[in-house]
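sharing a sequence plus its predicted fold:
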Amino acid sequence: MHTDTAARHRTTLGEFLKARRALLRPEQAGLPGHGLRRVPGLRREEVALLAGVSTDYYLRLEQGRERNPSQQIVDALARALRLDDEALAHLRRLARPVARRRPAGTGRVGPQLLRLMNGWSGTPALVVSGALDVLALNPLAAALYSAFAQPRNLVRMTFLDPAADAFHRDRSRAARAAVAALREAAGRDRDDPRIIELVGELSLKSRAFAELWARHEVRGKTGEAKLFHHPQVGDLDLHYEAFAVRSAPGQQLVVYQAEPGSPSADALALLAGLAAEAAPAADAGTVTEPAEPADACTVTAGAAGRPAWNAVRGTLP
């Protein structure tokens, strides 16, 4: 492994330990919390005590001077830091030697998956990459995100698009979830150039992103409730589930649904009707995606100020 890359990986492990140590209050770890404390969260010696390792060894881990902690030590550190299952899995990945990364995929969404999404006229569905780039949307998902000028990346949309303030009824929660999902993806492939580029851009352009990224919180994009406000149909309380696309490693299919019989289900049905009316006859019912690659796409204005989507037959360059 190149020396600079190895050093960066060791630093990532140390940064994760330091950040999670700062998030844990002494009383949460069963330690007395009184007295003057010069650091937020736990001291290094307290983590070392809880994990059953020497303070010097733990210091070397945080400083990146110790490269290969055993699985037993990693698990002991996870218990000391009260990590949940996803954070433990992330820590284990950071502690492993980094294998030679496989060539990145092309971002191609398979035609069979596109046809499947096309059949869900009442269900918003989209395909995202590990960096949460939007690779494809079905018509209802395009209508759901129509308030955004460039719906090309879910994290950029949350932090850099002014429409996010009105769209996310709990933007703080949405922001934390987006960063935690990106952090989980970064742990799976620490040399992914797209993730490195995206994190660099967002760290420069968004102080809120930089602060959340520094917390090293980890949560994969699996499923949870989302609270949206759509400019045409109002409030939408939706639940999403994310499924790994086994035929295209790194891609995820994200599907939204509303509780049957709820006001959100009625609003989603109304949005589906509006999307069908607005779609050009030639493109009706066709899965769409931004016309350019996920890192440089543009969306042109359509009727009534809504984005106009270009039909695709299945690939990103």
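The structure has been received and is ready for your questions. Numbers count the residues shown, from 1 in each chain.

from here on, contacts and neighbour counts on C-alpha atoms
Fine.

show me the helices in the protein, by range?
Ranges of helices in the chain, per DSSP state H, are 3-23, 44-51, 55-63, 71-80, 85-95, 111-118, 139-144, 154-160, 164-167, 171-188, 193-205, 207-213, 263-278.

looking at these, which is buried most?
helix 139-144 (a mean of 26; mean count of other C-alpha atoms under 10 Å).

how far does that helix sit from its chain's centre?
20 Å (C-alpha atoms, centre = their mean, to the nearest Å).

show me what it is packed up against.
Helices and strands touching helix 139-144, as assessed by 3 or more C-alpha pairs under 8 Å, 6 or more residues apart in numbering; DSSP states H and E, comprise strand 125-128, helix 263-278.

between the helices of the chain, which one is closest to Pro307.
In terms of C-alpha to C-alpha, the element of the helices of the chain nearest to Pro307 is helix 139-144, at 8.7 Å.

list the contacts of that closest one.
Residues outside helix 139-144 that contact it (C-alpha atoms under 8 Å, 6 or more residues apart in numbering) are 118, 121-126, 230, 271-272, 275-276, 285-288, 309.

in TSV: the helices of the chain, plus distance to Gly105.
Shown next, in TSV, are the helices of the chain (distance: least, C-alpha to C-alpha, whole Å):
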stretch	distance to Gly105
helix 3-23	21
helix 44-51	40
helix 55-63	33
helix 71-80	31
helix 85-95	21
helix 111-118	16
helix 139-144	24
helix 154-160	19
helix 164-167	29
helix 171-188	15
helix 193-205	11
helix 207-213	25
helix 263-278	31
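
tell me which of those helices lies nearest to Leu253.
Closest to Leu253 of these is helix 111-118 (C-alpha to C-alpha; 8.9 Å).

gap between that closest one and the chain center?
Chain-centre distance of helix 111-118: 23 Å, with C-alpha atoms, centre = their mean.

what does stretch 269-287 give?
Using C-alpha atoms, centre = their mean, the offset of stretch 269-287 from its chain centre is 28 Å.

not counting residues beside it along the chain, what's closest to Arg67?
Arg10 (6.4 Å; C-alpha to C-alpha, 6 or more residues apart in numbering).

another one to put next to it:
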Amino acid sequence: MDSDNRLGAFLRARRQQVSPEEFGMAGGGQRRVAGLRREEVAMLAGMSADYYVRLEQGRDKHPSDQIVAALARVFALDDDGVAHLRELARPAPRRTRTPRRPERVTPSLLRLMRTWTDTPALVYGRHMDVLAATPLAVALNACSVPGVNQVRMVFLDPEARNVFPDWPTIAAETLAALRVSAGTDLDDPRLTELVGELSLKSDDFRRLWAKHEVRAKTAGEKRFAHPLVGELALSYETFAVNGAPGQTLVVYHAEPGSDAEQSLALLGTIDTAPASSPVAH
């Protein structure tokens, strides 16, 4: 995972995804590799080519705030990408790693979720392991079953491509969110195990992970294809769980009066799980 030169790996990945044509440069078949050349990035960012090469090669790992801002502009990074680049340029000192306690959802949050009988909602941890879910979320799709790792499910379960009509978008967003959650702590044993497994088993995972996309899931719309009630387009909102670093609450909802609202209500009536209790891992 390029653990010895994380900044260089990020810069190299982002450079390869910038189209030369965006800056009026010749592209197409005239280039042996995709994206910008190193000297072109340096020119656009207002620095020497030698210095940029040192950054990519890991011979200089702490660029100034001005350099970070210039590179973010060239690579058109959004707020999450800029924050990640700054973390890579100013990593926190490594501390002695102590075993983390198993992630658990607090009883108070479980009590709150127990009242959401008509709402698909779930809580996942720092590595996107589902920790708890309402029965309606479990009925909606297998990626919300407590104990499931959403990243592994998306990339290794063939059924995921049927559940998510927009699978390529879902896959890219899932990895971008995982990188946000992981931050710069890529030595985390659980993350190392997960990335290693998926890199061996999924070509799509390797390709998308190499892009170093960083983007938090905050809100949006997701389409589900359910075998009993058909396709549902649901909006979602995410919330960081205060007091439980790394935990995220995801709540889905349908547009009032929409077909999705009716389908969700129908799904609730045919769900066999107890409607009054959230499922916890």
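Yep, that arrived. The shown structure was predicted, so the numbers you read here are calculated from the model rather than taken from an experiment.

and the TM-score between these chains?
After superposition, the two chains reach a TM-score (TM-score structural alignment, normalised by the length of the second structure) of 0.93; 279 aligned residues with a C-alpha RMSD of 2.1 Å.

circling back to that earlier point, need the contact list for the residue nearest to Arg67 of the first structure.
Contact partners of Arg10 of the first structure, counting by C-alpha under 8 Å, 6+ apart, are Gln63, Gly64, Arg65, Glu66, Arg67.

map the fourth one onto the second structure.
It refers to Glu66 of the first structure. In the second structure, the residue paired with Glu66 of the first structure is Asp60, using TM-score structural alignment.

show me the contacts for the residue nearest the centre of the second structure.
Central residue of the second structure (C-alpha atoms, centre = their mean): Ala177, 1.7 Å from the mean position. Contact analysis of Ala177 of the second structure by C-alpha under 8 Å, 6+ apart lists Val214, Arg215, Ala216, Lys217.

surely the first one meets His84?
It refers to Val214 of the second structure. Yes - if you go by C-alpha atoms under 8 Å, Val214 of the second structure and His84 touch, sitting 7.2 Å apart.

check the offset of whichever strand in the first structure runs longest from the chain's centre.
Counting residues, the longest strand in the first structure under DSSP state E turns out to be strand 234-244. Remark: strand 234-244 of the first structure is offset 14 Å from the chain centroid, using C-alpha atoms, centre = their mean.

give the aligned range of it in the second structure.
Mapped onto the second structure using TM-score structural alignment, strand 234-244 of the first structure covers residues 230-240.

contacts only, for the residue of the first structure most remote from its centre.
The C-alpha centroid of the first structure is most remote from Gly35, which lies 38.3 Å away (C-alpha atoms, centre = their mean). By C-alpha under 8 Å, 6+ apart, no residues touch Gly35 of the first structure.

roughly how far apart are the residue nearest to Arg67 of the first structure and Gly41 of the first structure?
22 Å (C-alpha to C-alpha, to the nearest Å).

ok, Leu182 of the first structure next?
Using C-alpha to C-alpha, one obtains 24 Å as the distance from Leu182 of the first structure to Gly41 of the first structure.

repeat that for Thr55 of the first structure.
Per C-alpha to C-alpha, Thr55 of the first structure is found 16 Å from Gly41 of the first structure.

equivalent analysis for Thr300 of the first structure, please.
Distance, Thr300 of the first structure to Gly41 of the first structure, using C-alpha to C-alpha: 48 Å.

of these two, which one has the most company?
Higher neighbour count among Thr300 of the first structure and Gly41: Gly41, with 21 against 14, using other C-alpha atoms under 10 Å.

what do we get in the second structure for the more buried one?
Matched across to the second structure, Gly41 of the first structure falls on Gly35, judged by TM-score structural alignment.

got the contact list for the closest residue in space to that match that isn't next to it in sequence?
Leaving aside its chain neighbours, Gly35 of the second structure sits nearest to Gln16 (3.9 Å; criterion: C-alpha to C-alpha, 6+ apart). Neighbouring residues of Gln16 of the second structure by C-alpha under 8 Å, 6+ apart: Val33, Ala34, Gly35, Leu36.

can we see that at 7 Å?
Counting by C-alpha atoms under 7 Å, 6 or more residues apart in numbering, Gln16 of the second structure makes contact with Ala34, Gly35, Leu36.

same deal with Leu228 of the second structure?
Residues in contact with Leu228 of the second structure (C-alpha under 7 Å, 6+ apart): none are found.

how much space separates the residue opposite Ala265 of the first structure in the second structure once aligned from Met153 of the second structure?
When the second structure is aligned by TM-score structural alignment, the residue opposite Ala265 of the first structure is Glu261. Computed as C-alpha to C-alpha, the Glu261 of the second structure to Met153 of the second structure distance reads 26 Å.

quick one: the residue nearest to Gly35 of the second structure and Arg38 of the second structure, what's the gap?
According to C-alpha to C-alpha, Gln16 of the second structure and Arg38 of the second structure sit 10 Å apart.
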